[in-house]
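A.B. asks: make a model of this:
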Amino acid sequence: MTPTPEEIAVMVKQGLPDAIVDVRLYSGDDHFEMEVVSAAFAGKSRIAQHKMVYAALGDHMREAIHALALKTSVPKE
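C.D. replies: Predicted structure coming up:
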């Protein structure tokens, strides 16, 4: 079963507790756009940041989420 945008946001926040997460459906019920802002991304490459988000999503990324357009960043001071 495909998670809702709200459920996806909760999963990411469990893995990255300080994260500000915005998740939206953009096509059908399994294509998502997500923006994640977290201090945990500081000093990490974009690929490493994305891997952190994928790790928080766990098996959902392989099984229930068909497509994810992901944007990550650190908080602005």
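A.B. asks: can we go C-alpha only for contacts and neighbour counts from here?
C.D. replies: Noted.
A.B. asks: chain neighbours aside, what residue packs nearest to the residue sitting nearest the centre point of the chain?
C.D. replies: Nearest to the mean C-alpha position of the chain, counting by CA atoms, centre = their mean, stands Val53 at 4.8 Å. Counting by CA to CA, 6 or more residues apart in numbering, Val53 lies nearest to Val12, which is 6.3 Å off, once chain neighbours are set aside.
A.B. asks: now the second one, please; I'll put the structures next to each other:
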Amino acid sequence: MSSQAPNSRLARIREALEAAFVPTHLVVNDDSHLHAGHAGARDGRGHYSVEIVSEAFAGKSSLSRHRSVYAALGEMMTTDIHALQIHARAPGESG
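C.D. replies: Predicted structure coming up:
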């Protein structure tokens, strides 16, 4: 489990996604407060949601987009993130 402060986690998530996808739109939210008391929240990892628009997603399936986001976040998926809601699309796609 990571001892990173929640704001530091948000910054690290944002930095990783910006580096991997050079998004034209990126919103990262900490939704952990919505899951207080949830079994998955007890280990200190958080619940997050990501809205990202990047040319990197053009022509890719939803599953492929999600996998690439997980890959970009790497170890954070096991040390800092318990749950991640992803809305990934290419420019011009409705969201």
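A.B. asks: can you calculate the TM-score here?
C.D. replies: The TM-score (TM-score structural alignment, normalised by the length of structure 1) is 0.85; 77 aligned residues with a CA RMSD of 1.9 Å.
A.B. asks: packing partners of the helix or strand the residue nearest to Val53 of structure 1 falls within?
C.D. replies: Val12 of structure 1 belongs to helix 5-15 when assigned by DSSP states H and E. Where contact means 3 or more CA pairs under 8 Å, 6 or more residues apart in numbering; DSSP states H and E, helix 5-15 of structure 1 is packed against strand 20-27, helix 46-57.
A.B. asks: got a markdown table for these, with distance to Val37 of structure 1 too?
C.D. replies: Formatted as a markdown table, the helices and strands packed on helix 5-15 of structure 1 follow (distance: least, CA to CA, whole Å):
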| stretch | distance to Val37 of structure 1 |
| --- | --- |
| strand 20-27 | 5 |
| helix 46-57 | 10 |
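A.B. asks: among these, which comes closest to Lys71 of structure 1?
C.D. replies: Nearest to Lys71 of structure 1 among these is helix 46-57; the distance by CA to CA comes to 8.2 Å.
A.B. asks: could you tell me where that closest one falls in structure 2?
C.D. replies: Using TM-score structural alignment, helix 46-57 of structure 1 corresponds to residues 62-73 of structure 2.
A.B. asks: hmm, who's touching that stretch?
C.D. replies: For stretch 62-73 of structure 2, the external contacting residues (CA atoms under 8 Å, 6 or more residues apart in numbering) are Ile13, Ala16, Leu17, Ala20, Phe57, Met77, Ile86, Ala88, Arg89.
A.B. asks: can you tell me how far Ala39 of structure 1 is from Glu77 of structure 1?
C.D. replies: 11 Å (CA to CA, to the nearest Å).
A.B. asks: just want to know which of those two has more residues nearby.
C.D. replies: Higher neighbour count among Ala39 of structure 1 and Glu77: Ala39, with 15 against 3, using other CA atoms under 10 Å.
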